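1. Compute the structure for the input listed below.
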Amino acid sequence: MMHLRGLMLALLALCVAVPVAAQDSLPPAPYAYNQLSDPQQEAAAQALMQTLRCLKCQSQSIADSDAPMAGDMRHQVRTRISMGEDPEAIRAWLIDRYGDYVSYAPTISETTWPLFAVPLLLILVALIVLWRRIRRRA
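-> Here you go, the predicted model:
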């Protein structure tokens, strides 16, 4: 019974590990590491890529990350820029696809307004407490 359970666990692990390993062994997308031939388009792509977060690394932009997912995102940015799409439209598409977290320049929306409001409220409370303490001492 224990031998069969161990065999089943090993088989399950193999079934999970093979697709994951296959994803990293795929060749990178054409524009993942190749720049666009038009310098203005490449500059626009680089500027946009610096403002987008790698979802795997989380602390690097997709321009700086070597993660395969960042390479795919760079490819998407460069392909869309080469087709003449506006960088802000590309940013909006990526935010729709991956969520607000992908952008280093978040916008105020229904889900993100607390991120902007709470620090302001904390500062306001701290100023009120400080003002009351100063007033008591005087």
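
2. going forward, measure contacts and count neighbours with C-alpha atoms only.
-> Fine.

3. Please enumerate the helices of the chain.
-> 2-25, 39-50, 68-82, 87-98, 113-137 (DSSP state H).

4. Could I get the ones you listed in CSV, plus columns for mean neighbour count?
-> Output for the helices of the chain, formatted as CSV (neighbours: other C-alpha atoms under 10 Å):
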stretch, mean neighbour count
helix 2-25, 10
helix 39-50, 17
helix 68-82, 21
helix 87-98, 14
helix 113-137, 11
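
5. Of the ones you listed, which is nearest Ser61?
-> helix 39-50 (5.4 Å; C-alpha to C-alpha).

6. how far out from the middle of the chain is the closest one?
-> Here helix 39-50 is found 17 Å from its chain centre; the criterion is C-alpha atoms, centre = their mean, to the nearest Å.

7. same question, stretch 33-41
-> Centroid separation between stretch 33-41 and its chain, computed with C-alpha atoms, centre = their mean, is 22 Å.

8. So which residues make contact with it?
-> With contact meaning C-alpha atoms under 8 Å, 6 or more residues apart in numbering, stretch 33-41 is reached by 42, 71, 74, 78, 81-82.

9. Recalculate using a threshold of 6 Å.
-> Contact with stretch 33-41 is made by Glu42, as judged by C-alpha atoms under 6 Å, 6 or more residues apart in numbering.

10. Also this sequence, please, to line up against the first:
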Amino acid sequence: MSRILRSLAVLALALTLAAPVMAVQPDEVLDDPALEARARELSAELRCMVCQNESIDASNAPLARDIRILLRERLEAGDTNAEVLDYLVARYGEFVLLKPRFNASTLLLWLTAPLVLILGGIAAWVGVRRRRTATDAAPLSAAEEAELERVLSDDTRG
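-> A predicted model of the protein is given here:
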């Protein structure tokens, strides 16, 4: 029986850890479910300036809480999602976005990965072609074939 209980405890722990972590406090939640859904959608796109690799929705940092509250205030004031993001970018800079916008200042950021992938593919293709041409040997001459036959026939006798 204790084995079953232990298994259930491990399963419960695994399910708890697998659940998405949300740091939104009950006092932050908006009364309007539609606005709250928009707030959650937007906060998933915003970076915690303290944690840096977490969204503000998942961060317990005081600054993340302040941004979550500010975001909800802007939504209640009637701002569109784009206006809220523009306001936060103007206030905190482009770094506040987990997925930076595609513009002139982020061009290198967006193009580096595909460029490296393409260059790596070209390098691999060139390497394979060079190897293939380097391993292509000239055909044996008549004297070389005769010597090969002699060596192989000696091998089979011994």
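
11. TM-score of the superposed pair?
-> The TM-score (TM-score structural alignment, normalised by the length of the first structure) is 0.72; 108 aligned residues with a C-alpha RMSD of 1.7 Å.

12. Any chance of the helices of the first structure in CSV with distance to Ala32 of the first structure as columns?
-> Output for the helices of the first structure, formatted as CSV (distance: least, C-alpha to C-alpha, whole Å):
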stretch, distance to Ala32 of the first structure
helix 2-25, 14
helix 39-50, 11
helix 68-82, 4
helix 87-98, 16
helix 113-137, 32
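
13. Out of those, which is closest to Thr107 of the first structure?
-> helix 113-137 (8.5 Å).

14. Where in the second structure does that closest one fall?
-> Under the alignment (TM-score structural alignment), helix 113-137 of the first structure falls on residues 107-131 in the second structure.

15. mean shift between that stretch and the first structure?
-> In the superposition with the first structure, the average deviation recorded for stretch 107-131 of the second structure is 1.4 Å (mean C-alpha distance after the TM-score superposition for the first structure).

16. just how off-centre is that stretch within its chain?
-> Per C-alpha atoms, centre = their mean, the centroid offset for stretch 107-131 of the second structure relative to its chain is 19 Å.

17. One more: stretch 65-78 of the second structure?
-> Put simply, stretch 65-78 of the second structure sits 27 Å off its chain's centre (C-alpha atoms, centre = their mean).

18. what stretch of the first structure does that stretch fall on?
-> The aligned range for stretch 65-78 of the second structure is 71-84, by TM-score structural alignment.

19. Can you give the contact residues for the matching stretch?
-> 31-32, 45.

20. Same question for stretch 50-60 of the first structure.
-> Contacts to stretch 50-60 of the first structure, defined as C-alpha under 6 Å, 6+ apart, come from residues 61-63, 70, 102-104.

21. residue range for that stretch in the second structure?
-> Alignment note (TM-score structural alignment): stretch 50-60 of the first structure is matched to residues 44-54 of the second structure.

22. what about that stretch, how long is it end to end?
-> Its first and final residues considered, stretch 44-54 of the second structure spans 9 Å by C-alpha to C-alpha, to the nearest Å.

23. which parts of that stretch are buried?
-> 44-49, 54 (16 or more other C-alpha atoms under 10 Å).

24. Now find how far off-centre it is within its chain.
-> Here the centre of stretch 44-54 of the second structure is set off from its chain's centre by 14 Å, with C-alpha atoms, centre = their mean.
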